[in-house]
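Q: No letters, just coordinates:
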């Protein structure tokens, strides 16, 4: 049996085709979406969990070395890995929020894929994270369907990171493929996420059109200019219909990060000075919330950096603020700060004002955020998204008949207006913001494996 698998930055979802209709498959109760999050007692638990609890072996010698090291470290810590030690989705988030300091928590590991300059052992560990999440989704889907799923089409962005070019994309796709194979998928194909969303939109058309698909997901924004309609439906060779593609690592995570950076981090001392008149380094405020940057996270949460933060607190003119930064480090609160920024982003789609509450355990910090504040805060990622839309239209050389916007962040009125500003005379349409990619992947899976 074949399914479409949207291994997303924010959420994962799967679907299959039943008599020409797409059916999404529940993964958590009746919910068809599971947050792309994972929680475990330690990072090493994940690798041993795959081997000991699921019978999934590493794909190569590097993976075997990572597993041996994980087993050794878990034994030294007195950790006996059990099936219930690794949690996913909302369960993982809730456990992290209860006690951030004493658990390993990760959100959106897809954001790390394609990173250049990483060691083989780091890449192998990312593969274990992806494999654990894919295996969980596969098992939940099979439980609902009552049959084994062995074939899948996985969505991928046009560019995972961009900085490493095609080498970056090949590295990321390789991790996804190996993880999927290890999770039990025998046949794995890939499709660009905006193309998949376009295939779903195409199923609603009664005439051929040129459509610019703008997919603003949790981690990336991807644009595909596609010729689509009844003439193309069901064709296995779509190459002639795919006119242009652009993509970059800018999406919902970036919106959350910029909201947190521009609106929240002043409460932690950003913009204040030391007694000698020097500013506190801005990287100390960016790194803890840059959840899609492995190196930034490592630098901030390094043990030596706590000494630096303690020194900065003593030197600060407003130490009561900077001490919160040290608290953020000690309690590993970066993800919790981003979670509150995400809640602000969502709330401000329905209201002009939102009062964010940052829970630092020892105190609650309230920060007012307006819709106008948010628009200013996300100006940088907004301009990047506009540039991608403009580039795709320029590559195509013709104006599209319609712009199809999809992805969770495409709900943003700020971003929709920004896209419309680039192509002011083109109608903007939308479908299922969260499900279009998944549905299109299911349709493509039916074509690939029929």
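A: Now that the structure is in, tell me what you want to look at. All values derive from a computational prediction rather than experimental measurement. Numbering: from 1, shown residues only.
Q: C-alpha from now on. contacts and neighbour counts both.
A: OK.
Q: give the contact list for residue 203.
A: Listed by C-alpha atoms under 8 Å, 6 or more residues apart in numbering, the contact set of residue 203 reads 229, 230, 233.
Q: Tabulate those (TSV), appending secondary structure, distance to residue 321 and neighbour count.
A: What follows is the contacts of residue 203, written out as TSV (DSSP: H, G, I helix; E, B strand; the rest coil; distance: C-alpha to C-alpha, whole Å; neighbours: other C-alpha atoms under 10 Å):
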residue	secondary structure	distance to residue 321	neighbour count
229	coil	57	20
230	coil	60	14
233	coil	58	15
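Q: Now flag whichever of the residues you listed is closest to residue 170.
A: residue 233 (28.7 Å; C-alpha to C-alpha).
Q: Am I right that that closest one is in contact with residue 204?
A: No: in this structure, residue 233 is not within contact of residue 204 by C-alpha atoms under 8 Å, at 10.6 Å.
Q: then this one, side by side with the first:
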């Protein structure tokens, strides 16, 4: 058995792959020179050609005809996984779609290693699906089956926050009690673990891992809450219609706020119902924008500007969100305060899951020496402030937010297969 192995971090928003090649552990460039790739695919209608990552998103945003798919990880373990989806008039199973995405990044790692890699540790959230052990088992089995399709012979799994801990451990002298908070696009996962650079080559780390918790709340949920609070009102969200002053149906706005549901809205029935409501709308200019988005199939562009707004509010306290794809020169000013208010409930759930991890581990907040923040969602200022307040005695480590899980999975793969 070759001792070359790899770790795959298949994320809801971004993915990476790292190779362990005879003691040399490194992330592989997966799109151009970048070591991370957005977990996105675009199927061009003409010839059904697939594009990946930033290129996929750009093809879509420059209005090429076809189908954009994102947040694929969220279908694992759910009934949608088995149903499949229509892509340019053909039924495609999600295991085919996910396998194609992961094959694209595996090829980069194989080229880097100079051979077909047969050993892999796949990252996984603590819970793919909340409060459903059977769905969690199914999701891992689906991912294992996909890894087998890719040609892997030896496949293991590791919780993503534990992998992030392994990536940071290299720099830790002495022993530290750490809480890892891995906040991604789809899930927030926590681990309490004892770390030391003396432990790096220990094959069995189960005695150092004190507890794991996780919830299905992440950056995509922040996007959804921000969209409903600040973006959708520009399309008539919560406006009224008719002689009885009824509120317009809200379901389509909720679906427009989720990457995985947008494509289901472009039906003749939904468009004709929306057109009908426009006649009776009390806010025709805004409600007409909803109809336009449905008719022109620009829901993903709406999600893209929501995400852009969230990222901008990391550095700035306000941002003018552009809606040029709806109306030339149309913008809406969104403030960080609006964003913080919109996500406050989700942030409470994340906090509660972190504290539950401490309870499960039998340790106190003040016992934590180090908090490792990983995953793109930890960039959000209110998230950082929350963890600083929860753990006043701990050092906060937040370097390599988007790549530490992939790197840690490769460290783990070296221990398991090296």
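A: Yep, that arrived. Since we're looking at a predicted model, the values are computed, not measured.
Q: just to revisit the earlier point, list the members of the contacts of residue 203 of structure 1 that persist in structure 2.
A: Among the contacts of residue 203 of structure 1, the contacts conserved in structure 2 (both residues aligned by TM-score structural alignment, their matches' C-alpha atoms under 8 Å) are 229, 230, 233.
Q: The last one maps to what in structure 2?
A: In structure 2, the residue equivalent to residue 233 of structure 1 is residue 200, according to TM-score structural alignment.
Q: now stretch 421-438 of structure 1: how far from the chain's centre is it?
A: Relative to the centre of its chain, stretch 421-438 of structure 1 is centred 20 Å away, using C-alpha atoms, centre = their mean, to the nearest Å.
Q: Now it: buried residues?
A: 423, 428, 430, 432, 433, 434, 435, 436, 437, 438 (16 or more other C-alpha atoms under 10 Å).
Q: still on that earlier bit, could the contacts of residue 203 of structure 1 be laid out in a markdown table, adding distance to residue 367 of structure 1?
A: Output for those, formatted as a markdown table (distance: C-alpha to C-alpha, whole Å):
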| residue | distance to residue 367 of structure 1 |
| --- | --- |
| 229 | 48 |
| 230 | 51 |
| 233 | 50 |
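Q: one step back: just the ones in helices from the buried residues of stretch 421-438 of structure 1, please.
A: Of the positions in the buried residues of stretch 421-438 of structure 1, 436, 437, 438 sit in helices, assigned by DSSP state H.
Q: now residue 331 of structure 1: how far from residue 102 of structure 1?
A: 8 Å (C-alpha to C-alpha, to the nearest Å).
Q: OK, contacts around residue 100 of structure 1?
A: 331, 332, 333.
Q: can you check residue 142 of structure 1 too?
A: 148, 149.
Q: In three-state terms, how would it be classified?
A: helix (DSSP: H, G, I helix; E, B strand; the rest coil).
Q: would you say residue 182 of structure 2 is within a strand?
A: Yes: per three-state DSSP, residue 182 of structure 2 lies within a strand segment.
Q: aligned partner of it in structure 1?
A: Looks like residue 182 of structure 2 aligns to residue 215 there (TM-score structural alignment).
Q: And the kept ones among the contacts of residue 203 of structure 1, which is closest to residue 366 of structure 1?
A: residue 229 (50.3 Å).
Q: how close does the longest helix belonging to structure 2 sit to structure 1?
A: Secondary structure of structure 2 per DSSP H: the longest helix is helix 336-361. On superposition with structure 1, the mean distance recorded for helix 336-361 of structure 2 (mean C-alpha distance after the TM-score superposition for structure 1) is 1.3 Å.
Q: quick one: the helix or strand following that helix aligns where in structure 1?
A: Counting by DSSP states H and E, the next helix or strand C-terminal to helix 336-361 of structure 2 is strand 370-374. The alignment of strand 370-374 of structure 2 onto structure 1 (TM-score structural alignment) spans residues 402-406.
Q: Which stretches in the stretch 51-200 of structure 2 count as strands?
A: 66-70, 85-87, 90-92, 119-124, 154-159, 176-183, 188-195 (DSSP state E, counting those that start in this stretch).
Q: hmm, who's touching the fifth one?
A: Residues from elsewhere that reach strand 154-159 of structure 2, judged by C-alpha under 8 Å, 6+ apart: 118-126, 144, 147-148, 409.
Q: and the counterpart of residue 281 of structure 2 in structure 1, how far is that from residue 285 of structure 1?
A: Alignment note (TM-score structural alignment): residue 281 of structure 2 maps to residue 316 of structure 1. For residue 316 of structure 1, the distance to residue 285 of structure 1 (C-alpha to C-alpha) stands at 14 Å.
Q: Most neighbours among the contacts of strand 154-159 of structure 2, which one?
A: Greatest neighbour count in the contacts of strand 154-159 of structure 2, by other C-alpha atoms under 10 Å, goes to residue 409: 35 neighbours.
Q: Matching that one against structure 1, which residue comes up?
A: Taking TM-score structural alignment, the alignment pairs residue 409 of structure 2 with residue 441 from structure 1.
Q: Report the secondary structure state of its match.
A: helix.
Q: Now for the nearest residue to it once chain neighbours are set aside: which residues touch it?
A: The spatially closest residue to residue 441 of structure 1, leaving aside those adjacent along the chain, is residue 4, at 4.4 Å (C-alpha to C-alpha, 6 or more residues apart in numbering). Listed by C-alpha under 8 Å, 6+ apart, the contact set of residue 4 of structure 1 reads 14-16, 152-155, 438-445.
Q: if we go to 6 Å?
A: 14, 15, 152, 153, 438, 441, 442, 445 (C-alpha atoms under 6 Å, 6 or more residues apart in numbering).
Q: what would these look like in TSV with distance to residue 243 of structure 1?
A: Putting those into TSV (distance: C-alpha to C-alpha, whole Å) gives the following:
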residue	distance to residue 243 of structure 1
14	27
15	27
152	25
153	21
438	22
441	19
442	22
445	22
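Q: Residue in structure 2 paired with residue 201 of structure 1?
A: Counting by TM-score structural alignment, the partner of residue 201 of structure 1 is residue 168.
Q: once aligned to structure 1, how far is the helix or strand hosting residue 285 of structure 2 on average?
A: For residue 285 of structure 2, the element it lies in under DSSP H and E is helix 284-296. Superposing on structure 1 and averaging over aligned pairs (mean C-alpha distance after the TM-score superposition for structure 1), helix 284-296 of structure 2 comes out at 1.5 Å.
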